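> Prediction below, plus the sequence it came from.
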Amino acid sequence: MRVTSAALPTDATATDDAELSTTETMDRSLLSAIAKSGEIEAALATDASRFRVLTGDRPTGRLHLGHYLGTLANRVRLQDLGVQTMLLVADYQVITDRDDAGPIAERTRELLTDYLAAGIDPMRTTIFAHSAVPALNQLMLPFLSLVTDSELRRNPTVKAENEATGGRPMSGLLLTYPVHQAADILFCKANLVPVGKDQLPHLELTRVVARRFNERYAGGRTVFPSPDALLSDAVNVLGVDGQKMSKSRGNTIELAMTEDETAKQLKRAVTDSDRNITFDPVGRPEVANLLTIASLLGAGSPEDLAARIGDGGGGGLKKLVTEVINEHLRPIRARRRELEADPGYLAGVLAEGNARANEIADATLAEVRETMGMTYR
């Protein structure tokens, strides 16, 4: 929460109290989101069809194991439960923090291939691209009227991305990124968004936009739902260098890699000199990370895996993790090769998804225009 200069405390105690109050508010908000997320998980088990989810990725390269464990496997789970799922290829958002989109068509095909290979079913999940749905993007105009400059500038992601540019002037697209994300969620009237704890401020701004639109333009009638967060409990997966797994670092295990490429990459994985393998996330984070990856892929608990390896050292650990990853990804990689050999099918899947998304977006924009008195007949 940003404090204006006119309201700044005049002594250190007041400052500490203000900071504590802000922390307590954030903690309460998180606890509330956790409790609500638990209720939603219970509801998903009884009637998942009443939920509509919006989620997606920027097409900046092939997906890797961090994406799979962090989001993609959960999307397949929600789809299979019967949740109405909208999966966005956020091509416009690629240029929020860079000069050009790069080989965007190629990267979009790679992303689509990874989605389908991992189990996303285009008959049950609508896969679409930002740039192919004009009505979605047009919703940004009325939505921008509902937020202030200061609200946008204090958004954590906007602040972090701007700081990462090293002083480069912020683009208008980056500043309005949270509103674009609100348009993504609200154009299809999604009522559920899978997010990590660090993404809650984004979702909160979407809820603010929905509420203000309903109050300001619809006289209190619910045009847009207030979407809830489905919090992910997935851990952050480290790359082979012990840093966060990231395409830009070259430390990833890509879904598209061959088994030999996977083995070669894992041989580079950082461990330590202690031959006795134990699961100690604080004291031995790199070793714990490899054990966690194998555990998340169904090989057993991290503690049991560590006991199984025993005094096998880093070499034994890497061998086990390589086997687990390759075994788990083998059917995904086989399906991926089939999809790569049929580019016409991939193009058709995206075209059909774009068409479905346009139908939804056109209907929503028409409703917005009607609500705002902007229909001219």
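All right, it came through fine.

> use CA for all of it now, contacts and neighbours both
Noted.

> got the contact list for residue 211?
By CA atoms under 8 Å, 6 or more residues apart in numbering, the contact list for residue 211 reads 224, 226.

> Mind checking what helix or strand follows the helix or strand containing it in sequence?
Secondary structure from DSSP states H and E places residue 211 in helix 200-216. Proceeding N to C from helix 200-216, the next assigned helix or strand is strand 228-231, under DSSP H and E.

> Give me the packing partners of that following strand, helices and strands only.
The contact analysis (3 or more CA pairs under 8 Å, 6 or more residues apart in numbering; DSSP states H and E) places strand 228-231 against helix 12-47, strand 192-195, helix 200-216.

> at 6 Å what do you get?
If contacts are counted by 3 or more CA pairs under 6 Å, 6 or more residues apart in numbering; DSSP states H and E, strand 228-231 sits against strand 192-195.

> The closest residue to residue 131 other than its chain neighbours: neighbour count?
Spatial nearest neighbour of residue 131, excluding adjacent residues (CA to CA, 6 or more residues apart in numbering): residue 92 at 6.2 Å. Neighbour count for residue 92, taken as other CA atoms under 10 Å: 18.

> ok, residue 92 to residue 261 distance?
32 Å (CA to CA, to the nearest Å).

> ok, now residue 112?
Counting by CA to CA - residue 112 and residue 261 are separated by 22 Å.

> and if you look at residue 375?
58 Å.

> same thing with residue 142?
Counting by CA to CA, the gap from residue 142 to residue 261 is 49 Å.

> Those two: which is more packed in?
Using other CA under 10 Å, the more surrounded residue of residue 142 and residue 261 is residue 142, with 16 against 13.

> That one sits in which helix or strand?
Counting by DSSP H and E, residue 142 is part of helix 140-144.

> now residue 317
helix 313-340.

> also this one, for the comparison:
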Amino acid sequence: MLANQIQADPARFRVLTGDRPTGPLHLGHLFGTLQNRVRLQDMGVELFVIVADYQVLTDRDVADRLRETVEGLVLDYLAVGIDPERATVFTHSAVPALNQLLLPFLSLVSVPELSRNPTVKDEIAHSRQSSVSGLMYTYPVHQAADILFCKGNLVPVGRDQLPHVEITRTVARRFNERYGPVFPEPEALLSAAPVLLGTDGQKMSKSRQNAISLGATADETARLLKGARTDADRHITYDPVNRPEVSSLVLLAALCSDRAPEEVAAEIGDGGAAALKRTVTEAVNEFLAPMRARRAAYGADLAYVRKIVQVGNERANAIADRTLAEVRAAMGMDY
């Protein structure tokens, strides 16, 4: 079992993960991916965290306020416990050799394979652009380059992202078959991450503006949760199928207080939506308080934050240059 292998020999694994800098990270990210990254880092797995700034352009005409957003993303990483002494945090656009891998990798997959990718189809359906750029179709292959440039062999994902890992495995396998063994075929580490709804009852999302960001103040958090959707039944229960909005709030309180959601719901009982929101607000604010303190401390020294990215970029560039040299040699292009 993969989890047992990681536990037995964490140093054998190298993880590539990251985010597009399209807005602040939120509680959905925290419980969905960020905590798992910190867990793997603390186990001794080598962690690479990419700030995928080029990929902002997959579904946007321009990348607005990018420097501010990138720095905010790094502040969120530091706040939740990503350790720059043990993890490499870097930006996509700063690693030319990584992006150069896109060209040979694109030759290894067909247009129909890219068009069938369910994540691409979903991104196209929700795109902010009037027409989709070619970059959107290369998105899965660009992610393959992200993973393979550092020879990542472990990718923590939810089930909806499995097709991306499969494209990466396909690219690695076809390259090795055509040119000789260079890349590992990375394994997907499935996350049992809870699905949290936003304050409007839809999936929590940066673009829907229905999320509680990690950088929100305690007062902002209280205001957002006060406006969260519930239902007309005063008795609070945990029933995700029939009461999704109420159950998502119960789950959030449970995650923040390390309790079972059924226990939280039973404690609130007939207190209704007001008691539920009060419980959630207290749990979230208490849980986020130390992270907010760390974020504020790092935010007071942005020169240090920029230095972290600079050092990460230098390390990522050195690795990408070596990998590209291997690729060129394997393809007979090292002239």
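The structure has been received and is ready for your questions. What you see is a predicted model, and the numbers here were worked out from it, not measured in a lab.

> Just tell me the aligned range of the helix holding residue 211 of structure 1 in structure 2.
Aligned using TM-score structural alignment, helix 200-216 of structure 1 spans residues 162-178 in structure 2.

> Okay, buried residues for that stretch please.
For stretch 162-178 of structure 2, the buried set under the neighbour-count rule, 16 or more other CA atoms under 10 Å, comprises 162-176.

> what about the equivalent of residue 226 of structure 2 over in structure 1, how many neighbours?
By TM-score structural alignment, residue 226 of structure 2 lines up with residue 267 in structure 1. Each residue near residue 267 of structure 1 was counted by other CA under 10 Å, and the total is 15.

> Could you report the distance from the closest residue in space to residue 267 of structure 1 that isn't next to it in sequence to residue 63 of structure 1?
Spatial nearest neighbour of residue 267 of structure 1, chain neighbours left out: residue 318 (6.7 Å); criterion: CA to CA, 6+ apart. Using CA to CA, we find residue 318 of structure 1 at a distance of 21 Å from residue 63 of structure 1.

> where do the strands sit along the stretch 251-377 of structure 1?
Counting by DSSP state E, counting those that start in this stretch, the stretch 251-377 of structure 1 has no strands to list.

> and which of the buried residues of stretch 162-178 of structure 2 is nearest residue 112 of structure 2?
Comparing the buried residues of stretch 162-178 of structure 2 against residue 112 of structure 2 with CA to CA places residue 167 closest, at 12.4 Å.

> so how far is residue 189 of structure 2 from that closest one?
In terms of CA to CA, residue 167 of structure 2 sits 15 Å off from residue 189 of structure 2.

> and what of residue 15 of structure 2?
For residue 15 of structure 2, the distance to residue 189 of structure 2 - CA to CA - is 10 Å.

> shared neighbours, these two?
Common contacts of residue 15 of structure 2 and residue 189, defined by CA atoms under 6 Å, 6 or more residues apart in numbering, comprise residue 155.

> Would you mind telling me which of the two has more residues around it?
It is residue 15, of residue 15 of structure 2 and residue 189, that has more neighbours when counted by other CA under 10 Å, with 25 against 18.

> Tell me the counterpart residues of the helix or strand where that one lies in structure 1, please.
Element membership for residue 15 of structure 2 (DSSP H and E) is strand 14-19. Using TM-score structural alignment, strand 14-19 of structure 2 lines up with residues 52-57 of structure 1.

> List the buried residues in that stretch.
By 16+ other CA under 10 Å, the buried positions in stretch 52-57 of structure 1 come out as 52-57.

> hmm, who's touching the strand holding residue 15 of structure 2?
46-52, 147, 152-155.

> Repeat the analysis, applying 8 Å as the threshold.
Outside strand 14-19 of structure 2, the residues that reach it (CA under 8 Å, 6+ apart) are 45-52, 146-147, 150-156.

> One more: stretch 20-30 of structure 2?
Under CA under 8 Å, 6+ apart, the answer for stretch 20-30 of structure 2 is 51-53, 55-56, 63, 66, 69-70, 72-73, 76, 80, 195-196, 204-207, 211-215.

> do the same with stretch 137-153 of structure 1
130, 158-159, 175-176, 178-180, 183, 187, 209, 212-213, 365.

> need the helices for the stretch 201-335 of structure 2, in chain order.
218-226, 244-257, 261-268, 272-299, 302-330 (DSSP state H, counting those that start in this stretch).

> Surely residue 162 of structure 2 and residue 187 touch.
No - contact criterion CA atoms under 8 Å: residue 162 of structure 2 and residue 187 do not qualify, at 9.9 Å.

> what's stretch 149-163 of structure 1 aligned against in structure 2?
The aligned range for stretch 149-163 of structure 1 is 111-125, by TM-score structural alignment.

> Now the matching stretch: buried residues?
114, 117, 119-120, 123-124.

> Quote the end-to-end distance of it.
Across stretch 111-125 of structure 2, first to last residue, CA to CA, it's 18 Å.

> from the middle of its chain, how far away would that stretch be?
19 Å (CA atoms, centre = their mean, to the nearest Å).

> Over to stretch 361-377 of structure 1?
Mean-position distance between stretch 361-377 of structure 1 and its chain equals 30 Å (CA atoms, centre = their mean).

> and the match of residue 226 of structure 2, how far is that from residue 237 of structure 1?
For residue 267 of structure 1, the distance to residue 237 of structure 1 (CA to CA) stands at 17 Å.

> Likewise for residue 325 of structure 1?
13 Å.

> Now do the contacts for the aligned partner of residue 226 of structure 1 in structure 2.
Applying TM-score structural alignment, one finds that residue 226 of structure 1 aligns to residue 185 in structure 2. Counting by CA under 8 Å, 6+ apart, residue 185 of structure 2 touches 153, 168-170, 172-173.

> Just name the closest of the residues you listed to residue 314 of structure 2, please.
Nearest to residue 314 of structure 2 among the contacts of residue 185 of structure 2, with distances taken as CA to CA, is residue 153, at 21.3 Å.

> Can you report how many residues lie near the residue nearest to that closest one when sequence neighbours are not counted?
Distance criterion CA to CA, 6+ apart; nearest residue to residue 153 of structure 2, sequence neighbours excluded, is residue 186 at 3.9 Å. When neighbours are defined as other CA under 10 Å, residue 186 of structure 2 has 24 of them.

> which residues sit in contact with residue 186 of structure 2?
By CA under 8 Å, 6+ apart, the neighbours of residue 186 of structure 2 are 152-155, 165, 168-169.

> and those residues as JSON lines, adding distance to residue 303 of structure 2?
Converted to JSON lines, the contacts of residue 186 of structure 2 look like this (distance: CA to CA, whole Å):
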{"residue": "152", "distance to residue 303 of structure 2": "29"}
{"residue": "153", "distance to residue 303 of structure 2": "33"}
{"residue": "154", "distance to residue 303 of structure 2": "32"}
{"residue": "155", "distance to residue 303 of structure 2": "31"}
{"residue": "165", "distance to residue 303 of structure 2": "35"}
{"residue": "168", "distance to residue 303 of structure 2": "35"}
{"residue": "169", "distance to residue 303 of structure 2": "38"}
